[in-house]
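> Sharing a model that was predicted from the sequence below.
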Amino acid sequence: MPHDDNLQMPGDRLPLSGVRVVDLSQVGAGPYAASLLGDLGADVIKIEPPTGESFRYIDNLFGVGDSAYFYGVNRSKRSLTLDLHESEGMDVLRRLVADADVMIVGFRPDAVTRLGIDYESMGKLNDQLVYCQLTAFGEDGPRAHQPGMDLLGQAIGGIMGLTGETDGPPIKAGVPMADFVGSFLLGFSIVSALRARDLNGHGQKVSVNLLDGQIAMLANILTHYDRTKVPVRPQGGGHPQIAPYQPYQGGDGKDFIVACLNDRFWLRLTKVIDRPELADDPRFVTNADRVANRGALNDILIPIFAGHTTASWLERLDQVAVPCGPVHRLEDVFTEPQVVHNHSITELEHPIHGRYPVPNTPFRLHGTPAQPRGYAPLLGEHSVEILGEAGFTHDEIRALLDKSVVTTSTVTEPA
């Protein structure tokens, strides 16, 4: 895996160079979105309470207060601790927001109002501000007051009800899908709002919630349900609208995918398995036929695929361009040849813990290539630096540190 030094890529060559982001989000969705903005060159200031956000403590793999989860979603940014329950802390925040381009808030709506960090309050400080409010369910409505998280987003948005084995219990996706879909939507919305500001000269409020993101994932089946009135139910590893399009098991017990997205692939598959007569079987002629007769189709395919190893099937299918691939476990992803070729995983260098892997920036800008630019910061690592840049004097910084409104984990304190 390639190695990236901390914040070494020249920022003036990156698309979001000069954009300052004040990140007040926590856990997964907001922090990961802010990290991607940092990958693109934005100066992201992560603001946490003096004790750190709660997900610094979800595991102890890098020590207490430096969880692996936190390290995974908080790269390419600087850390400032700030006690927003103290008037001095709010004064610091206001001074930062007055000179910021983007502000990300990730609390329940009532907490946002109670802290005085709502759009109405922050927008008065800076009419150029792109203010982003990330919530679980929305800023108003019957669930707006409820605590929200990835699991609830998947459940209420219908994703869990679509996932799992046929007639089995609902299954959560193995990754925090609601959170990370929210991350990508938030990043997309922010760059869109910045472009709008380029055009009209004004900032605006952006609202993203986890529930809407999960509903957006239903794009291919909402209309299907409306037309058929037949609700889609879990298909295991299969697809409710396409067949064969699922995992099968080779004779060596290893799983692999066969994905016949159209009838041309199906015709090729019938030849690979030496059953060309299936192409004319009225149960399987079209995709709609195969979906309607999925059980009968699998009764034929499963024992055939069990007759040879997975590697053998993948080679044969690839030779005739039938979409296929292995079903990797997590540990296999690191050595998957295409992942290695794409540099999909990279490494960051932490000054204490050394190198650790993170997903690389998942999009390629070939003229202004972006990449992770720095390890997840220590709590308050850049507090003094950021306050100095914001115009705070030596005495002001010392007073904030003495009162613990601001803390620092570095030795870089005012002389």
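Ah, there it is.

> all contacts plus neighbour counts: C-alpha atoms, from now on.
Noted.

> Work out for me the element V22 sits within.
Assigned by DSSP states H and E, V22 belongs to strand 20-24.

> same question but for R355, I mixed them up
With secondary structure defined by DSSP H and E, R355 is part of strand 354-359.

> how about the next helix or strand after that strand: buried residues?
Helices and strands here follow DSSP H and E; after strand 354-359, the next one along the chain is helix 383-389. Taking 16 or more other C-alpha atoms under 10 Å as the basis for neighbour counts, the residues of helix 383-389 that come out buried are 383-387.

> Comparison target below:
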Amino acid sequence: MARKIKRSMGVLSHLRVVEIGSSAATSYCARLFADFGADVQKVEPPAGDPLRRSAPLTPKGQSAWFAFLNFNKSSTIINRADADAITRLRAMVEDCDILIDGRDVDPADCPFIDIAAVRQRRPGLIYLEASWFGREGPYAGFAATDSTIRALAGLIKLVGSVEGPPSHAPDFQTGILAGLWGFIAAASSAVAQMQGRKGRSWSLSIFESSLAPAEYLVSETFARGDVIRRIGINRFWPNFPAGIYETKKGSIGVTTITPAQWRAFCDMLGLPELRDDPEVGS
């Protein structure tokens, strides 16, 4: 059963997108297409996408993370045990413009589909598959989690108190980063397709996507010999406030880099006297 969602016309409203498998990376990638007006159909098993059970949960027991990653989409339930499951999925895929595949991270009981055969019949299909480490390289085929990817990429090195181990936030940071890169790749293919080019196939490495934020730090180290260390308050000196801070109920991460972000931050906290103060907002 599909749940139809009304959406306003957007720059990508001419595109039909199908999302299979389960990963934060592919869910966020598909969500960005939906935000720009594309018709996104998310294929789920009868039990629902495993991400529906990701904390934090609302008072009604619904996953806030799932709601964020899948905003503006429609959901189609396909039971792998049904006799027509493969036929239904193949018909959906052959009728779409972009297929976003997260099965390598979690197949989520998705029926089998021969991607090579589909692309042979539909040479214009844009195909993006996500995996933890991509299809090539020394880690290809390895299993991982958000925590291990973040640690390998060095994303937790600067987070936490000066003493003791680094802190890890229970979120989908690596999936958000990878989903953004995947959207850029697939959207660029959609633009090229409008110029008469055939569909492209993309292999999205969640690990490599997570390395991007650390690249400039490596360059700074080579150029200036300055190795950034954990200082306990600000993760990204000299911006302020930019760090993870203790609150009455756990910790909160804050990053305000641009003037617009600072003003929005002050508005959210009800601090109009600081909003336009050049001493703290410049």
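Received the coordinates, thanks. Predicted model only: the values in this text are computed from it and were never measured.

> Structure 2: matching residues for whatever helix or strand comes next after the strand holding V22 of structure 1?
Tracing the chain past strand 20-24 of structure 1, the next element assigned as helix or strand by DSSP H and E is helix 29-39. Under TM-score structural alignment, the alignment places helix 29-39 of structure 1 onto residues 25-35 of structure 2.

> Now find how far off-centre the matching stretch is within its chain.
On the basis of C-alpha atoms, centre = their mean, to the nearest Å, stretch 25-35 of structure 2 sits 7 Å off its chain's mean C-alpha point.

> what residues does that stretch touch?
Applying C-alpha atoms under 8 Å, 6 or more residues apart in numbering, the external contacts of stretch 25-35 of structure 2 come out as 10, 12, 17, 19, 40, 69-73, 100-102, 129-130, 174-180, 182-183, 206.

> Of those, keep whichever come out buried.
Applying 16+ other C-alpha under 10 Å to those, the neighbour count classes 12, 17, 19, 40, 69-73, 100-102, 129-130, 174-180, 182-183, 206 as buried.

> G232 of structure 2 contacts V162, doesn't it?
Yes - using C-alpha atoms under 8 Å, G232 of structure 2 is in contact with V162, at 4.9 Å.

> the more surrounded of those two?
For G232 of structure 2 against V162, the residue with the higher neighbour count under other C-alpha atoms under 10 Å is G232, and the figures read 16 against 13.

> show me the contacts for that one.
When contacts are counted by C-alpha under 8 Å, 6+ apart, G232 of structure 2 is found next to 158-162.

> what's the counterpart of it in structure 1?
Aligned by TM-score structural alignment, G232 of structure 2 pairs with G236 of structure 1.

> Just give the closest residue to its match, not the sequence neighbours.
Excluding its sequence neighbours, the residue lying closest to G236 of structure 1 (C-alpha to C-alpha, 6 or more residues apart in numbering) is E165, at 3.9 Å.

> separation between the aligned residue in structure 1 for L128 of structure 2 and V112 of structure 1?
The alignment partner of L128 of structure 2 in structure 1, by TM-score structural alignment, is C132. Taken as C-alpha to C-alpha, to the nearest Å, the spacing of C132 of structure 1 relative to V112 of structure 1 amounts to 12 Å.

> Name the residues contacting each of those two.
Overlap between the neighbourhoods of C132 of structure 1 and V112 consists of V105, taking contacts as C-alpha under 8 Å, 6+ apart.

> between those two, who's got more neighbours?
Neighbour comparison, C132 of structure 1 and V112: the larger count goes to C132, with 27 against 16 (by other C-alpha under 10 Å).

> Now, the buried ones among the contacts of stretch 25-35 of structure 2 that are in strands?
Helix and strand membership here follows DSSP state E; of those, those in strands are 17, 19, 40, 100-102, 129-130.

> now these in TSV, with distance to I257 of structure 2?
Written out in TSV, the entries for these read as follows (distance: C-alpha to C-alpha, whole Å):
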residue	distance to I257 of structure 2
V17	33
E19	33
V40	32
I100	32
D101	33
G102	32
E129	32
A130	30
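
> Pick out the most distant pair among these.
Of all pairs drawn from these, the widest gap by C-alpha to C-alpha lies between V40 and A130 and measures 17.2 Å.

> And M160 of structure 1, what's its match in structure 2?
When the two structures are superposed using TM-score structural alignment, M160 of structure 1 falls opposite I156 in structure 2.

> so where does D110 of structure 1 fall, helix or strand?
D110 of structure 1 is located in helix 109-115, with elements delineated by DSSP H and E.

> The helix or strand following that helix: average distance to aligned residues in structure 2?
Toward the C-terminal end, the helix or strand that comes next after helix 109-115 of structure 1 (DSSP H and E) is helix 119-123. Per the superposition on structure 2, helix 119-123 of structure 1 and its aligned residues are separated by 3.0 Å on average (mean C-alpha distance after the TM-score superposition for structure 1).

> Pull out the buried residues from helix 119-123 of structure 1.
In helix 119-123 of structure 1, the ones that count as buried by 16+ other C-alpha under 10 Å are 119, 122-123.

> With stretch 43-54 of structure 1 instead?
For stretch 43-54 of structure 1, using 16+ other C-alpha under 10 Å, the buried residues are 43-50, 52-53.

> Appreciated, that's everything.
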